[in-house]
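S.K.: Below are the sequence and a predicted model for it; my questions follow.
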Amino acid sequence: MKLKYILIISLFSSTLSAQIQKDSIYQVEQINLLVKKKLLERKADRLIFNVEASVASQGMDAVETLANVPMLKIDENMGSISIAGKSSVSIMINGRILNLSGTGLLNYLKSIRSENILKIEVITTPPSKYEAQGNSGIINIILKKNPNIGFSGNINSGLIQRTYSGFTSNGALNYQTEKFSSSLKLMYYDSAKRTDENYTILGASQNYSNSIRRDMWNELTPTLNLSYKLSKNSEIGMEYTYARQKSGMDIVNTTKNIGSDLKEENLLTNTFHRGKLPTHTLSAYYDVKLDSLGKKLSIAGNFYKNNSDTEVNFSTLQSSDNSVKDVKTISLVSPQIFSAQADLELPFSFGIIETGIKFNQFKNSSDLRYFNLVNGQYIPDNLRANLFQYQEENYAGYISYAKNFGEHWETKAGLRYENTNAKSFTPSSNSGNQYNYGQWFPSVYVSYKEDKNVFSLSYSRRINRPSMGNLNPFRWYQNPYSYSSGNPLLTPAYINNLELGYTFNNKFSASIYYLRMKNAFGQISTIEGLSQIGTYLNYYNNNSLGLNASYTDTFFKFWETTISMTAALQNSTVFNIQAETQKGNSFDYSINNTFTLNKNKTFALFLNYSHSLPYKNVNYYFYAFPELTSGLKFSLMEKKLQINATVTNIFAQRYRGTISFTDSTQRMDNYWDGRSFRLSVNYTFGSGKNKISKKNIKFDEKERVQ
């Protein structure tokens, strides 16, 4: 009898246990559904894209993930990331500027997996805390926190097949204890592409130029990150990056020049271009929490230096007399940047106050030497040689105040002041330029949330200072007659941004913006005899009224799509040049689709199409540019092994445009090897949770080295 009762009790216990377990699983599933992240969230000063809520963003690297974020555009062929309506962007990791740009930036982001990204913040009108430099937004990638200790890492290899084959590889090894964190990344790429550029100038005289170019890059970049918790309230850290870069170009250029007297001259130039660019970047920070209420002080410093050593050899055959000119140029360019800043965050019951100061210094020294080959010896041509020295110092301070009113209203306002002292000197011509200016940069943000609707209104004023390359009168020769150079007399442009945003049900997002740019600069090409000369000028003011909209949703449980569009109207005036402006307009749209092909969601097909219609701006006209990209992605070994295959720019589209002046018309027709096949394999090892949440230090100024 006892045995019978024991069996009954045991059976009842097992049944009850199974039911409890079943109910627990059900409850967890329900809780997971309830707390599932919203795809899009709009705050007062930013739009947030939650990566975990996007099926299309799973099993990808950070570059591919960014391509799924509304308003963002990724162009791997040009090495650029942009926000609709913005000329450039800064990339942050966990609130600190990433000290990389161009191809190096994209390769670094490829080492970050989407499963390690919590969310991506798109800041179209940056607050006063950030640099006022540039008509740029900010993309802040927030990584998941690492609660565990131990080793982890990943290895990634990729093949890029364009006209030529390319190879990329990167790896990361992370180690963390309760107080100490370290991360060692190693990136390597060896790539090449074919470029076909055509530029025509039609006026009193005519110039037809065609360049077939092979661009080559080779880079090895180790990055070391270290951080240590001095106490539960303070932490120090540093990052050091060394980039050993090599570049090369083999160019065949044909130029036909027809003078106003109808005399024709043909030039055939073969160019051999090789450069070395060793770069050092050192950043350090100290963070301390001042009390239990969240008051925080952050101190950071950055140092950047490179020594660019470039040799160019070109040989030009001139048709009029069948003469050959052999020329060599050697250039040494040494930019250096130092910056230091302190930021204080003070949360109170009446709101949050942020304030800080910053100092940065730019130095650049360039030396161009020009040699003619005469009787087998290279003879210096001092009239074409160039020395240039530049120094700039910026002092900045800011204060901002943020306050939430109930559950519906969120507000933020800030004011930043920047003072700049700059001077340049050209020893070869004994000429120089010096200027000083100070400016205020206000910013205001308001948002209102009601049920599924979120409205936001933001305003900010910004400045676009010329980069070192824009200012440097250093001449880059295409042949013995034609060259491009910077202009040390350039002055900054100023930008006012006003934006009204709206988000519905965390799926639909739209914004209307007004942008006014004053004293803007760009590159202008002219003809002087046989010479085609390119330089930079301040030459236009621009008013833009634009609309951005996107909608993301999932259909039939296996199909996620994002539809985006941007449209803008521009009105411009010009000065310093003779040109007729035109009422500008632009419209482009994109449709990104991801189809999950199996129940476990480990096999997916993506098909993305974008189309930029013909658009006008200032005195430019650009033709339509449609682009189709497709690929497959696989997740194996519990998502530790990721394999992606992609074909970009399937139709091999060309970039074509026209620039109109009063006395001439200039046309471009270029192909930059956009069609490519990319295959990447990524393997993650160690515990799936052992991912280092890497800190980066703001270093906005580094972008101006370009």
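M.R.: Ah, there it is.
S.K.: Could you use CA atoms for every contact and neighbour count after this?
M.R.: Fine.
S.K.: what ranges do the helices span in the chain?
M.R.: In the chain, the segments counted as helices under DSSP state H are 2-34, 62-66, 102-109, 468-471.
S.K.: Show me which parts of the third one are buried, residue by residue.
M.R.: Put plainly, it is helix 102-109. For helix 102-109, burial by neighbour count (16 or more other CA atoms under 10 Å) applies to 103-109.
S.K.: Run through the strands of the stretch 551-700 of the chain in chain order.
M.R.: Listed from the start of the chain, the stretch 551-700 of the chain has strands (DSSP state E, counting those that start in this stretch) covering 559-574, 584-596, 603-612, 615-617, 620-622, 625-636, 641-648, 655-660, 665-671, 676-686.
S.K.: Could you report the neighbour count for the residue nearest to residue 417 when sequence neighbours are not counted?
M.R.: Nearest in space to residue 417, with sequence neighbours left out and distances taken as CA to CA, 6 or more residues apart in numbering, is residue 440 at 4.6 Å. By the criterion of other CA atoms under 10 Å, residue 440 has 16 neighbours.
S.K.: correct me, but residue 440 touches residue 399?
M.R.: No - using CA atoms under 8 Å, residue 440 makes no contact with residue 399, being 11.7 Å away.
S.K.: from what I can see residue 303 touches residue 340, true?
M.R.: No - using CA under 8 Å, residue 303 is not in contact with residue 340, being 9.1 Å away.
S.K.: contacting residues around the closest residue to residue 248 other than its chain neighbours?
M.R.: Spatial nearest neighbour of residue 248, chain neighbours left out: residue 274 (4.4 Å); criterion: CA to CA, 6+ apart. By CA atoms under 8 Å, 6 or more residues apart in numbering, residue 274 lies in contact with 246-249, 310-312.
S.K.: on that earlier part again, any chance of the strands of the stretch 551-700 of the chain in JSON lines, plus mean neighbour count and distance to residue 196?
M.R.: JSON lines is the format used below for the strands of the stretch 551-700 of the chain (neighbours: other CA atoms under 10 Å; distance: least, CA to CA, whole Å):
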{"stretch": "strand 559-574", "mean neighbour count": "20", "distance to residue 196": "29"}
{"stretch": "strand 584-596", "mean neighbour count": "20", "distance to residue 196": "25"}
{"stretch": "strand 603-612", "mean neighbour count": "18", "distance to residue 196": "21"}
{"stretch": "strand 615-617", "mean neighbour count": "21", "distance to residue 196": "22"}
{"stretch": "strand 620-622", "mean neighbour count": "18", "distance to residue 196": "17"}
{"stretch": "strand 625-636", "mean neighbour count": "18", "distance to residue 196": "17"}
{"stretch": "strand 641-648", "mean neighbour count": "19", "distance to residue 196": "18"}
{"stretch": "strand 655-660", "mean neighbour count": "18", "distance to residue 196": "10"}
{"stretch": "strand 665-671", "mean neighbour count": "17", "distance to residue 196": "5"}
{"stretch": "strand 676-686", "mean neighbour count": "19", "distance to residue 196": "16"}
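S.K.: Check it against this one:
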Amino acid sequence: MTSIIKWGGYFIYFSRFKKIKNTLKKITLLLFLNTFVCFVAFAQHTVTGKIIDENNQPLEFVVVTITQNDSTIKEDVAKDGGLFALNLPAGNFNLQVIYFGKIILNQPIAVSTNTNLGELKATVGSLTLGEFVLEDTKNLIERKVDRLVFNVENTVAASGGDALDLLKVTPRVKVENDKIALVGKSGMSVMIDDRIVQLSGEELVNYLKNIPSDNIKSIEVITNPPAKYSAEGNSGLINVQLKKTINDSWSADIRISYQQATYARGSFGGNFNYRKDKLSIYTGVNYSDGSNAYEITKKTHYANFLQKENSYGKNNFNPMFVKIGVEYQISKKISSGFSLNSSKLISSSYPSNTKSNSINNITQLSDSTIKTNSKDKIDNTNTIFNYHFIYNLDTLDRKLSLDIDYFKFNNQANNFFESTTILNKGEVSSGSFASANNIGNQQIENYSVNLDMEHPFKWATFNYGGRITTTQTDNDLAFFDLATGTSILDVNQSNTFEFTENTQAIYFSAQKELTKKWEAKAGLRAENTNTIGKSVTINQANKVQYLQYFPTAYLSYIPNDSNSFSLNYGRRINRPSFFLLNPFRYVYNQYSTYEGNPFLLPSFSHNIELEYMYKDFWISNVYFSKLENGFEQVMLISDSNIIQRTIPINFIENSIIGLNEIITVKPFKRLKTNLSVDVYYSYSASNTNFALNRLSGWNGMFNLSNDFILNKNKTILFNISYFYATKGVSNLDRNNAFDQLDVALKLLFWKEKLKITFAGNDLFSSNRQEYISTTNGIKNSFVNYQDYRTFRITLSYNFGGTPKTNEQRENKNSEELNRTN
């Protein structure tokens, strides 16, 4: 397929937005009504002033900090002439001026209207280099025993952006095409103030884009999660720590985005946060509508001919997401609250066209062509609820937490296809016409209870708790044969499948500072799982029970402020998704099928990391990972026919050893460069007779990002990023080399409240990944291109009281929720 994108002149599609006009009006009206009411109740006032020294000379680039009750409310950096401006609600505050980490001015201020404080004289005195070093200032990057901490409040990147912007410059984190991942990890979860955000994909990205970077204190990167967290997946955690804010505050934001690729796409949303005395409330809504093009190319090299298949089409989707949460401080020791997230997605594909040609190896001519037209429609809803109760037992930081979680996922799918074989002379092959309709309904319900205790002692800190969870999955799939023109239920290809999973877990960990330079932490998590998979249609049941232990260990050594060393180990489990366990046989056409495997077992992995960090600009990491009993979807083929059967199977053992280097430098005052290099060696083996016995090779990923500040006021920002992946191996598959070039321009207006971003992704449409595998001695390749080349413009506006980003409570059933994808 030839892309119709022309960067010099796009053809813009606006018709998709007509049908969402009424919905957008309702959302806009609701947001503005809420905002207007709260704006009247909590008006903002502008506080300005000028910082001067003992000689009445202006002090530039000093930090002006506003605090209340020992909490930081707002910060600004004095511009040219020592001038600063802050927006504050009415109240009594404390103003501090910080110069090289030392407080040189500290005075109370009262705000009831717009206030000009005039000239504020600070006492710089004869500060020495020693004083600067001894002040309580944190390094930009610091190492803790089980995580890496990026103190973003100490960097210019914390101004005028959002949480996603900060993640792009966070060590060990990569953001590509709005997808977030950790280097060397297959999965990742995001936490806000130690509480997991139960969102993924586009919903997670939109959520992070609505957190102002000025509200973020630090970002913690946890590549090997401790025993407290679920052992599911070879994944890591990103914990975003927010700054503390004051009571009697509110904030709101509105965001609108337009994206053009082959087709257009738009989104609109907003958030509202309110805090008064002991009560906190947060709400949000986001809606998008649009389409994307896709192109799939598959080649299968049989002994006498090449089967080349090309599929292309258009997917339309219009997801909507709504959230609401309430927190209440019952007393000084007790707090409670709940959160509710709900989403709905309707996705449909316009007629998808697939052509599969059989090309003779000798004549290089097409013997026949299989033409398939298909339509798909998916309608799913997702509801997530969390109730939590926190009890601080005493002043020794002993804390008991209770979480009760529930989620319900409902997915309805309707797939139609018709297929015909055309011979080389253009005539239709007799009896080749096939047409059918697959209709499926999947319902997943999960309940879980989690109890956690933080218990510090004088000589060590303990953390222990347990979790009980149960999941019920019901699948009802029907296959209707339409070849005769009449819909006939085919009971041999229809199925009702039920799956039940019960898991009980307990965990314990201990952390101790051995000396001022050495710290250690160790933990153990035990999980007992019982599953029953039952196919009602074919009267087949399968029971599985396993008890597994997951140890974790950490050791850190920090000899001085410039150097740090850390070593960690962890064992993880990767359970199959509920979809992979369903034995239903899904028919794409008469030659291509997919079916699940109720006998599929979980895989396990061991992970070891050794890391060295020098100051704020060099991180070197050596890592090793070993996968046991790994599973993948395998396309089973043979030379006897052209039927391709895809099924997930446990058959992979894999070992990886690699080196990751991260270097951050500022070659010029207004340029910051981040370079990430990841090189690793992979060795995979299989004990099956259909796949390669072994495959090994080197892989490389290189990422270069440059951030430019284009004006003195730091309101025009530009980024250009490039990544390149070498050819290499992925388990028992080979992959080609690919690359991508991205650019972005950000404009800040009205004291950084209004942000306009222009972004272009994959400018040369070069991110086209090809995977090559061998099954039963037959080579096949696969390319799936999802229209990554896009141009996007985004407008966002933040307003209201002192910004307050909600504290998203962790849903303890995140492991089961992720397996619905």
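M.R.: Arrived safely, thanks for sending. Please read all numbers here as calculations on a predicted model, not as lab measurements.
S.K.: rewinding a little: export the helices of structure 1 to CSV and append columns for distance to residue 521 of structure 1.
M.R.: Below are the helices of structure 1 laid out as CSV (distance: least, CA to CA, whole Å):
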stretch, distance to residue 521 of structure 1
helix 2-34, 51
helix 62-66, 29
helix 102-109, 21
helix 468-471, 9
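S.K.: about what we covered before: when you align them, which residue in structure 2 goes with the residue nearest to residue 248 of structure 1?
M.R.: Using TM-score structural alignment, the partner of residue 274 of structure 1 in structure 2 is residue 377.
S.K.: any idea how far that match is from residue 351 of structure 2?
M.R.: Residue 377 of structure 2 sits 11 Å away from residue 351 of structure 2, going by CA to CA, to the nearest Å.
S.K.: now swap in residue 585 of structure 2 and tell me
M.R.: The value you get for residue 585 of structure 2 to residue 351 of structure 2, if CA to CA is used, is 22 Å.
S.K.: what does residue 189 of structure 2 give?
M.R.: In terms of CA to CA, residue 189 of structure 2 sits 35 Å off from residue 351 of structure 2.
S.K.: out of the two, which sits in the more crowded spot?
M.R.: Just comparing residue 189 of structure 2 and residue 351: by other CA under 10 Å the higher neighbour count belongs to residue 189, 22 against 17.
S.K.: Would you check that that one makes contact with residue 237?
M.R.: Yes - the pair residue 189 of structure 2 / residue 237 is scored as a contact, 5.0 Å apart, by CA under 8 Å.
S.K.: Need the nearest residue in space to residue 615 of structure 2, chain neighbours excluded.
M.R.: Per CA to CA, 6+ apart, closest to residue 615 of structure 2 is residue 562, 4.5 Å.
S.K.: Might you report the residue contacts of the one you found?
M.R.: Applying CA under 8 Å, 6+ apart, we find residue 562 of structure 2 in contact with 613-615.
S.K.: Strands - which of these land there?
M.R.: Judged by DSSP state E, the subset of the contacts of residue 562 of structure 2 located in strands is 613-614.
S.K.: Go through structure 2 and flag its longest helix.
M.R.: Determined from DSSP H, the single longest helix within structure 2 is helix 21-41.
S.K.: Contacts for that one next, please.
M.R.: The contact list for helix 21-41 of structure 2, computed with CA under 8 Å, 6+ apart, reads 250, 252, 268-272, 285, 800-801.
S.K.: Distance check, the residue nearest to residue 615 of structure 2 against residue 613 of structure 2.
M.R.: Taken as CA to CA, the span from residue 562 of structure 2 to residue 613 of structure 2 is 8 Å.
S.K.: got it, and residue 586 of structure 2?
M.R.: Separation of residue 586 of structure 2 from residue 613 of structure 2 (CA to CA): 50 Å.
S.K.: Then residue 181 of structure 2?
M.R.: Look at residue 181 of structure 2 and residue 613 of structure 2: by CA to CA, they are 21 Å apart.
S.K.: swap in residue 260 of structure 2?
M.R.: Distance, residue 260 of structure 2 to residue 613 of structure 2, by CA to CA: 41 Å.
S.K.: what do you get for residue 597 of structure 2?
M.R.: Going from residue 597 of structure 2 to residue 613 of structure 2 by CA to CA gives 45 Å.
S.K.: And residue 403 of structure 2, by the same measure?
M.R.: Separation of residue 403 of structure 2 from residue 613 of structure 2 (CA to CA): 37 Å.
S.K.: quick revisit: so what's whatever residue of structure 2 lines up with the residue nearest to residue 417 of structure 1 up against?
M.R.: Matched by TM-score structural alignment, residue 440 of structure 1 corresponds to residue 549 in structure 2. Residue 549 of structure 2 sits next to 524-527 when contact means CA under 8 Å, 6+ apart.
S.K.: Same question for residue 441 of structure 2.
M.R.: 410-413, 475-477.
S.K.: Make CSV from the residues you listed and add neighbour count to it.
M.R.: Converted to CSV, the contacts of residue 441 of structure 2 look like this (neighbours: other CA atoms under 10 Å):
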residue, neighbour count
410, 18
411, 19
412, 18
413, 18
475, 21
476, 19
477, 21
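S.K.: export these to TSV and tack on distance to residue 659 of structure 2?
M.R.: Output for these, formatted as TSV (distance: CA to CA, whole Å):
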residue	distance to residue 659 of structure 2
410	42
411	41
412	44
413	43
475	44
476	47
477	46
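S.K.: out of those, who's nearest residue 591 of structure 2?
M.R.: Ranked by distance to residue 591 of structure 2 (CA to CA), the contacts of residue 441 of structure 2 are led by residue 477 at 19.7 Å.
S.K.: who touches the residue nearest the centre of structure 2 in this structure?
M.R.: Central residue of structure 2 (CA atoms, centre = their mean): residue 180, 4.4 Å from the mean position. By CA under 8 Å, 6+ apart, the residues touching residue 180 of structure 2 are 173-174, 188.
S.K.: Scan the residues you listed and report the most crowded one.
M.R.: Counting neighbours by other CA under 10 Å, residue 173 leads those with 20 neighbours.
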